[in-house]
Each structure stands twice: as structure tokens, then as C-alpha cells.
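>>> Quick one, what's the 3D model for this:
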Amino acid sequence: MKGKLVKFSSVFMAVAISFSVNAQSIKFDSVVNKQSDTLVLFKGEGDNVSFTQIDQQTAGQLSRAIKANAFDSSLNSFVQVIAPHQLNYDRVLVVGTGTEALSKPELTKLGGNIAGELSSKQILDVSIVAEQFDTKQVSLIAHGINLRSYDFDKYKKDKTQPKKYTFDVQDSSAVESAYARLLHIQDGVFLARDLTNEAPSELTPKDFVSEAKKLKKLGVKIRVLEPKQIKKLGMNALEAVGRGSVDGSRLVVAHYEAADGAPIAIAGKGVTFDSGGIQIKTGEHIVRMKSDMAGAAAALGTIKALAAMEAKVNVVAVMGLAENMVSEKSFIPGDILTTAEGLTVEITHTDAEGRLVLADSMWYVRENYQPSVLVDIATLTGGKYAALGTKMGGIFSNDDQLVKEFTFAGKAVNEPVWQLPLGYKEMLESPIADLRNSGKGGPSATTAASFLQQFVGETPWLHIDIAGNALAASPSGEVPVGGTGFGVRLLTEWILNQHEAK
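Predicted structure coming up:
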């Protein structure tokens, strides 16, 4: 994985502050005589000083290009001028900013679209004149650039060469401060994307545990339950899903405790590959099933982001991990499983396994941490994808306030969510057990959420179904192709909002 190098420099100073996205390092470097190959100018309603000056230097070439392209300065509109007259740049990119003040999500998306527009391999060094933006706005644009510039090239022969982006700003130290938190958030996103993109043979439950243990250096407490411990605790639902694989199931707990009181709990579905079990999946859809652990990846990425920024919060993430594979040991339709909650489940479909993993995971975190609130996140149902597609996550909750908070947080970070109804519990009735693991008809996203509700007790709870959100088929805004890390920014924003509201 490679990100881009973003620099913030003052046009009046001889130093620049450079952030290496991968290494999270800060260094100082002179850029006085440095020449970039691309210049980016912003243009909203009317002209700004920089645009006018550059236009005059090109003898009006920019103005003519804008007119010829019917450029109206609307937000996220672009005009490129190649080999501009009398300028030492290979190209100038004019970026439309619209007529209204830009919001936080709009600025982030704008940065992502700039990176997309400049994705050519020939572009290596970009100077951005951002005179009309304040420090927080510049940091959000840079955040969007870095999020979009992520590239999982681990298995490619030709690696992506990082670009350098230099922002000319009045106060580079102020931008550095504003950007610091965003740097940690994007690293959490990158962790989730790396895990989601990884080949399933290289990311088994044991491998996921190894990645989680790396967070110990950030002060995160890691606890891992092995298959025998899972079985001993009566977590038979989690155990069953991993039974057909060589290594069995795991439960990993990542606890970042930097505040007193009951923790916020996040439960992430971590099915590192979902074959569908005995009722095996078919067609191209099965290739995407390496992403069936994206909920656990988002949970771990959130913990990393919070710990790296040293947020004063108490958050515990519990991630049930399993490979839903086919063998003579696999759980099968007709089996009766007794969950740690004590509820029995009739297996009516082996591809409805994620809710089994989550059921025991949510019991464990409630039993051992007594959280103030419980949020689970999972690539759970095709029904959610059918209802909301790829642009929104589906949320279900027993608490109206949580719905409002997550809806607000999702809008702020371009990870929108939409509430879907709970209900249809009668579709989960079994003549021989307390529950079926798949509904007898009804909307599948809702029946799956209703199944999970049986394992939350009296705890305020919200379920996020991210089926369709975990992998992107094409780039858009700050999101590249492949693993999206959906949920990291949403969860981090919501958790920080809770802290700041106290």
C-alpha cells in the first residue's frame, strides 16, 4: 500500500512540513527553489488574486481554456491546461469551488477528486495555491487527496510511485496542527483497507490476530481467545462457523482505555473468507468474499485511529474471526447450536453465518465489559445491498438517539447511513429451537438485524450493515477502487462527538 506525500508550506517561509502517510513522520525540507510539474488553482464565483496573476502570465490562456470548456466554476468541475504559455509547469489544473461556503465533507471529497484528476503516472510533483481556504479547510482537502491516493499494489509488478503535493499557505504550523488528527484517522482507514484488500490465503483469523497485536505499541490491550477457549466458554455459534477450516475460530479483543467509566463497545464481523459453507456460493460473487471481514477491519481501524491520536475515550472492539469453509467438519443445515447467551439456533442456511459470529461476540463484550453502548458492524446481508446499494450503510437500532447521532456523523465524513426497520421476528421462529439463523421470508436485512437484537440485552445498540460498502468497483471522491475502509471514519467521528459532548 502506498499513499501520497502531502506538504504544507508557506510562500513566505523557507521550510515546508512534510507528512509521509505510510510512516506518519514529519520532516522539514527547503522548497524555495523547488519546481513542480503541476500547478493547481481554485476558482469560484469571480476571480481570485492567484488565478488573475497566472492568467496574465499566460497572456490569457487560462481564461480562453475556461471559456472553450464552458467551465462555470461549479464545485468539482475541472479544466486542465497542458504546457501553459510562459509558465514553468507542464500543466495547470483549474478547480471549481462553486458559489457557497464548502462543508467538511465537501472539502474532503474535493481533495479526493483533485487526486483522481491528477492520477496520471506522469504527474509526480503538484503545487496547490490555497489562498482562499483557512487552515482546517486546507487540511481537509489534503485529507481527501491522501484517502483517494491509497493504492494496494502489494501484488503488482509495477508499484505506484508516490506523488508530492505542496500547499502554499500562510501558516504552515497551524495547518500541521489541524491535519494531525486527520493523519491518524486516515491511517486507521488504510489499515482497514489493507485488511479488506488482502488475499484470503494471506489473511486467515490467525493473521488478523497478528495485525491486531501490532496495536500494542499504541497502548491498546489485546486479548485473544483460541478455539479451545471459545468452546469452553460456550461460544458454540462462533466455533461452528470456523469448524470447517484448518485453524478454527478466534476472538480478538482490542481495548483502548484512556477514560474512566463504562466503555463504548464495537463488535465487528470477521469472516476472513466466506465460501457460504455447505450451501456454497457460486459465480463471481464468491471472489468478493475476502471482504466479509470488513466489519472487523473497520473496528480495528477505528481503535488504531483513536489510540494514535491519544483520544480521551474508552473503547473496546471485539472481533469474532472465522473462515466459513467446506470440509467434513463443517456445520450443516439442521444443526442446533447453543450460543453463549443460552439461546439455541437451528441452522437453516450455512451462508447466514455472520450473525452467528456476532451473536457470541456481542455476548462476550457485554458479559466482560458491561459497555454503555454496543455498536456492531458487518457485511451482513444482500438485502441491505438491494435496499440501499453501495452509497449508504444500513442502520438498525433500539435507541432513536443513536440513530440521530450516527446519521449526523455519517453526513460529516461522507459515510452516510440510513435507518431501516427492525421487526419480522416471527420469521425467525423455529419448531425445535429458540431461533432460526435465517428468516422464513421477509426482508433479509431486517430479519438479520432482529436476530442480532436477541443478543444485546438491555444495552443501547446500533447495527450497521455495510454489505456493498466494503469494496468499491470504481473510484469516487476520496474513495479508491477496492477496499474502502467504510466505517472507520463514521465510528471515529461518532465516538469523538460523544467525547466532545461531555
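
>>> contacts and neighbour counts: CA atoms only from here.
Fine.

>>> can you pull out the helices in the stretch 151-300 of the chain?
Ranges of helices in the stretch 151-300 of the chain, per DSSP state H, counting those that start in this stretch, are 172-197, 205-213, 227-232, 236-241, 294-308.

>>> typo on my end, the stretch 301-450 of the chain
Using DSSP H, counting those that start in this stretch, helices in the stretch 301-450 of the chain cover 354-369, 382-388, 400-412, 444-453.

>>> Which among the ones you listed is found nearest to residue 58?
The minimum distance between residue 58 and the helices of the stretch 301-450 of the chain falls on helix 400-412, with 39.0 Å, by C-alpha to C-alpha.

>>> Also this sequence, please, to line up against the first:
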Amino acid sequence: MAQINYVSVNDPQAIFEGEGWDAVVVVATDVSTLGIDEITLLAGHGANIDHRVGRSATMLLAPGLAGGRLIISPVLNSGDDYADVRVYSDAARAGINLAKQAGAKKPLLLVASNSEQQYQHAMQVAALAVGQESWVALERREASGDVSDFEAIGLLASDDQCQALNAIEAGRILARDLCGTEPERMSAPAFAQYCLDAYQDSGLKVSVVEDRDVLERDYPLLSAVGRSSFAVARHQPRVVKVEYCPEGEINATYLFAGKGVVYDTGGADIKIAGGMAGMSRDKGGAAAVAGLMRTLSILKPKGVRVVAELGLVRNSIGSEAFVTDEIITSHAGVSVRIGNTDAEGRLVLADLLSHLRAKAQTAVAPQMFSVATLTGHVVRAYGGYTALVENSVARQQGVADKMQSIGEHWGEPAEVSRLRKEDFSKIVDPSDAADCISSNNGPSSVTARGHQYPAAFLLKASGLDQHALHSAQPIAYTHIDIAGSATEGDPLYGKPTAAPLVGLFNYIL
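Take a look at the predicted model:
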């Protein structure tokens, strides 16, 4: 697996003496705030002859610095009322891209500090942006042997900070590989095996459910989605169970359900007019959770237990495909009328959440989450931002507000959404034959409250509605819709972001 390597540089003299470093990349609102006279003088001289200096990423000849290259990548508009720490991401990516074009293999990244609260993690965010910019797709790596553009990235940071960044990036690389890889290379069985390989000797407790009888018994909704795929061995569903449990006292338990629809044809309600393109990315939720577990296994934080279930399934078409109007009973014993087979992700999640709910009832201070590229509506509503939709228990605990604040500081901003009574009205089966209906028969993107009401369905179908605020055993639950944030750039084939891994990791800590 490709791995970018962040290296702690404890001696600032490395900027001059090299130690194998072959470029200096400065990310700053004002280079003078670094307090390095040589860089300030070079930047000032460069600005006199090239007006791009200070306005866009620019490389200057710098014989006295490491590699003889000085790249100044300005942080623009940091004082704007609506700016956030991603201005440092933008600058770091522009600067490191220029370093790559110049042929640098071991650049030093210098990020000038900023006293404003919103920029407290600017160095880490900039460093992680370098990782995002440098990722090479798995298919490309396997075809050509290319691993990374850089041998190492030097940071004027502590060993502990670099260790944390390397662990986070290891998780993000796993998540990007799982999310971004085409549907045959990363089919459900291949996804499961890729996780097993990544978790080898990690200390995580890992198991894979693959027997059809067990899947149909314990994950009936998930198995309905994958019914047509059982006929093809390489497409058959899997459920990956992962648990991180450190030594010592447990103070909090976090339980994650990850949607891993490795390819979504829409099923019998087939996607048309090019609508299937990019649907190999419908596994971004499971991918992000898998990456999060990888990061936890490396850093081994104390006091927290983290349990995850990843539902991996291909929503195939064929004579065995499930169809609209079917009534299927979930693992929680809730009968569900299928409203649209293209609303398959919530079916996968409901069974996973039901299993996790059972574990949460005996866990210490449990919080439950689902992570999914679930709806087109969230993209219509929030563009490229993650949406957080919480139940009454999580809302009372301020879960989404805390997650939003942490994400804002770590370059993974999110929008807090609200469940309303109308959302529960939408899941009532008009025929009264079933306990609920999974969806309407139209696209979520043109459905009012199209990303909120699926959370109401998940509560009902998983049995979590029995653990509401005034129940005997309340359980906090937050649904995380990453349909807009799981990839960047091209809406179909853009680079996976691994969101919301960074925010979730820091929330857990």
C-alpha cells in the first residue's frame, strides 16, 4: 500500500544544510512571519522581479536553501469573514504540486503559524493536503508500479505530530483505495480481502461474514439488495466486522455502520441516461470507516472502544433482483416495504445498525453512527459538504455540533441538519401492510427533505427508535451523509477524499 512519509525535522538548520531535502515549500499569509531572514529577503527580491510572488505559488532560485529551490505558496484571503482552514490546504496543494513539477522528491514543508483560533491546526491540515494531492490511484500503482511522487515530506513538527499524521494518512490511503477503485478490482469480496490484508498484525479484531445462509438470516435487507449478485461468485456480498479495544478502562464506545455498495446499478429501478457512471464510488462510507479503524490501530488511543460493521454489496440487476413493493423484514424485526430499489443504501445500513444497537446496549457510554454516500439530495442541499443528521439523544448531547466544530478546525467542514416530524410521516406505508416504507419512488435529489427522512427510516428499520430520549435506554445516533464530500473535483471520477475520517478520528480522541 502506498504511504506518504511525514518526517520530523527538529533542527531548522536543515532548511539550509539539506540533509537530503531538495526543496523548501513555504505556506504562509506573509513569509516574514516565519522569522527566517533568508527566506524573507529572497521573497522580497523575487516579488520585485515577478509579481506572481505572494499572489500564487511561485518557485525562486535559492542557492543557499535545501535543494536550491524555494517555493512560496501564499495563503490567500485568510482574513475573509467566510474563510476557514482550507485556505491552508489550497496553498499547500499548489505549492507541493509545483515542487513535484520541479522534480523534488524530499521537500521541506514550512507552514507559518497563525494565532487565530480557526487556524490552530493549519500545519497539520496543510500536511494532510499534501497527502491528498500526492495520492496515486490503486489501478495506476498496480499497473505501473508508481507509489508516490515523494520519498518523504519534511515538517518542522514534533515526532508525535508526525506519527499522528502518518497514521491518519495511512487510514486515508486505505479509504481512498477502497472508495476510488473500479468495481471489479474492488468488488465486495475483494474489498473485504483488502481490509484483511491492511489489518494484518494490527491488533484489530476482524471477521468476515460471507455464508449466504448467515447473510440472509442476519442481514435480510442487505441480502435483498445483493440477491441478484449471489449468482456471481466474485460479486457476492460480504459483511466485515472490525473492533478496536485497547487495554485498560473503557470510557466511551463508538459504533459505526459503513455503507459499501461497491456498484449501484439502481437495481430493478435501473439508473438510466448515464446515471450509473461513478457508482463504483458508492462505497465511500464503508471505505472511510475502514480507514478510520486502520488509523486507530496504529495510534492505539486509550479509553475508547470502536466497533464497526461494513456492509459490502453490489446492487445488481437480473432475474433474481429484488423489486419495488416487496415487503422484507429487517434484522430488527421491522417489516419494510421497498419503495425504490435505487434507495438501497439505507437497507444495507439498517441491518448493520440493528446489530450494532444490540452491542450498544451493553457498552460503556455508546454513540452510534452511520456513514454513507446516501443521497443526491445532500449534494443539492449542501454541495460538497458532509451532512450530520442526529436523533434526539445525540442532539441533546450536542454530538453533531461538536463534530461540526472539530471538522471545521481540521479542514472537513460539515452542515448540521435536523430530523423533523414530517420525516417520520414520509416512511409510513400507505397500505398499512408493512411497518414502514423505505422511500418514495422518485430520486432523492428532487424529494423534499430527501437527505433527512432516510435517517427516520434508519431509526425505525434498525430498532433504534426504541432507544429515544425518554426511553429506558437512550442511545445517541448520528447519520453522516457524505455523498457530496466523499470525492472532489469531477463528480463521477474525482479523487476520493476519505472524508470524514480526519474529523471522526479527532472527535473520538
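
>>> Can I get the helices of the stretch 151-300 of structure 1 in TSV including distance to residue 438 of structure 1 and mean neighbour count?
Listed next are the helices of the stretch 151-300 of structure 1 as TSV, based on distance: least, C-alpha to C-alpha, whole Å; neighbours: other C-alpha atoms under 10 Å:
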stretch	distance to residue 438 of structure 1	mean neighbour count
helix 172-197	25	23
helix 205-213	24	19
helix 227-232	23	15
helix 236-241	14	27
helix 294-308	20	30
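
>>> just to revisit the earlier point, output the helices of the stretch 301-450 of structure 1 as CSV; include the columns mean neighbour count and distance to residue 420 of structure 1.
Below are the helices of the stretch 301-450 of structure 1 laid out as CSV (neighbours: other C-alpha atoms under 10 Å; distance: least, C-alpha to C-alpha, whole Å):
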stretch, mean neighbour count, distance to residue 420 of structure 1
helix 354-369, 22, 17
helix 382-388, 18, 9
helix 400-412, 17, 10
helix 444-453, 24, 7
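
>>> Please identify the residue in structure 1 that aligns with residue 308 of structure 2.
Matched to structure 1 by TM-score structural alignment, residue 308 of structure 2 sits across from residue 317.

>>> Help me confirm that its match comes into contact with residue 263.
No: Residue 317 of structure 1 is beyond contact range of residue 263, at 9.8 Å (criterion: C-alpha atoms under 8 Å).

>>> When these two are compared, which one has more neighbours?
Of the pair residue 317 of structure 1 and residue 263, residue 317 is the one with more neighbours under other C-alpha atoms under 10 Å, namely 28 against 23.

>>> Can you check which part of structure 1 stretch 159-167 of structure 2 sits on?
The aligned range for stretch 159-167 of structure 2 is 176-184, by TM-score structural alignment.

>>> what sits up against the matching stretch?
8, 17, 21, 24, 135-136, 139-140, 143, 304-306, 308-309 (C-alpha atoms under 8 Å, 6 or more residues apart in numbering).

>>> would residue 466 of structure 2 count as being in a strand?
No: the assignment for residue 466 of structure 2, made by DSSP: H, G, I helix; E, B strand; the rest coil, is helix rather than a strand.
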